[in-house]
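> I'd like to go over a predicted model; first the sequence, then the structure.
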Amino acid sequence: MNAAVIRYRTKPEAADENQRLIESVFGELALKTPPGLTYTAFRLADGVTFVHVVNGEGVSDLAAFQEFQRTLPDRLEIAPAREEATVVGTYIAEVLV
């Protein structure tokens, strides 16, 4: 399986807004549940570096993701670096609420 790993750094004053926009993407994903998609986003301990790991398709079709992308250049301190990766394994525990 192939995946993409995207890493970038936001301006300090834009990090919280960046996180809010990412959370909006996950909210829309929860409603639309694109089949075969695995998507994870991390905010690293420095508070301004973000890493996204995506495997599959469907994120770019979301209105929330398009909004995230539209305003991303204004939030960036270091442009995104994208690397292709091979998935070696994935484990997701079922969470009962």
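Yep, that arrived.

> CA only for contacts and neighbour counts going forward, please
Noted.

> for the chain, which helix is longest?
Assignment by DSSP state H gives helix 15-32 as the longest helix of the chain.

> next structured bit after it?
strand 38-43 (DSSP states H and E).

> now do that following strand: distance to the chain's middle.
5 Å (CA atoms, centre = their mean, to the nearest Å).

> buried sites along that strand?
39, 41, 43 (16 or more other CA atoms under 10 Å).

> stretch 51-68 now?
51-55, 58-59, 62, 64-65, 68.

> re earlier: just put the buried residues of strand 38-43 in TSV and tack on distance to Glu83.
Converted to TSV, these look like this (distance: CA to CA, whole Å):
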residue	distance to Glu83
Tyr39	15
Ala41	15
Arg43	18
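
> which of these lies closest to Pro12?
Taking CA to CA as the measure, Pro12 lies nearest Arg43 of those, at 12.3 Å.

> take the one below as the second:
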Amino acid sequence: MHVMFRCKIKPTEVERNLALLRELYAQLGEARPQGLRYATFQLEDGVTFVAFAELAEGTAVLGQLEAFQRYRSTLEERCEEPPVMTTLSEVGSYGFR
């Protein structure tokens, strides 16, 4: 399954959001969960973040991580606009994997 997640963070919350993402990626680096590929990008406006996740079928490893739970638990209060999650259907790719 491929998922794209987009959120626009309040300008006053960007540093907090970045700190929480650093914690998440540190924990991912330690846990090295199988069946998960995950990347987050900060757009040039500085407040919009886009994450892409590729999850093996039946994989719920991301939601089990403490750092991800912390990130998600305060996301609504950090957002200027509600977060949007979209399931993606791959048409093709080159060198992406």
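Nice, thanks for sending it over. Since this is a predicted model, take the numbers as computed values, not measurements.

> quick one: TM-score?
Once superposed, the chains reach a TM-score of 0.87 (TM-score structural alignment, normalised by the length of the first structure), with 91 aligned residues with a CA RMSD of 1.3 Å.

> out of the buried residues of strand 38-43 of the first structure, who's nearest Gly89 of the first structure?
Tyr39 (14.0 Å).

> which residue is the nearest non-sequential neighbour of that closest one?
Val54 (4.4 Å; CA to CA, 6 or more residues apart in numbering).

> doesn't that neighbour belong to a strand?
Yes. Under DSSP: H, G, I helix; E, B strand; the rest coil, Val54 of the first structure sits within a strand.

> relative to Pro12 of the first structure, how far out is it?
Noted for Val54 of the first structure: a distance of 24 Å to Pro12 of the first structure, by CA to CA, to the nearest Å.

> can you tell me the centre-most residue of the second structure?
Ala51 (4.1 Å; CA atoms, centre = their mean).

> excluding chain neighbours, what is closest to the counterpart of that residue in the first structure?
Superposed on the first structure with TM-score structural alignment, Ala51 of the second structure falls opposite His52. Once flanking residues are discounted, His52 of the first structure sits nearest to Ala41: 4.3 Å by CA to CA, 6+ apart.

> which residues sit in contact with that neighbour?
22, 50-53 (CA atoms under 8 Å, 6 or more residues apart in numbering).

> now the second structure: which of those match?
Retained in the second structure (both residues aligned by TM-score structural alignment, their matches' CA atoms under 8 Å) from the contacts of Ala41 of the first structure: 50-53.

> now those residues in TSV, with distance to Ala79 of the first structure?
Formatted as TSV, these follow (distance: CA to CA, whole Å):
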residue	distance to Ala79 of the first structure
Phe50	11
Val51	12
His52	13
Val53	16
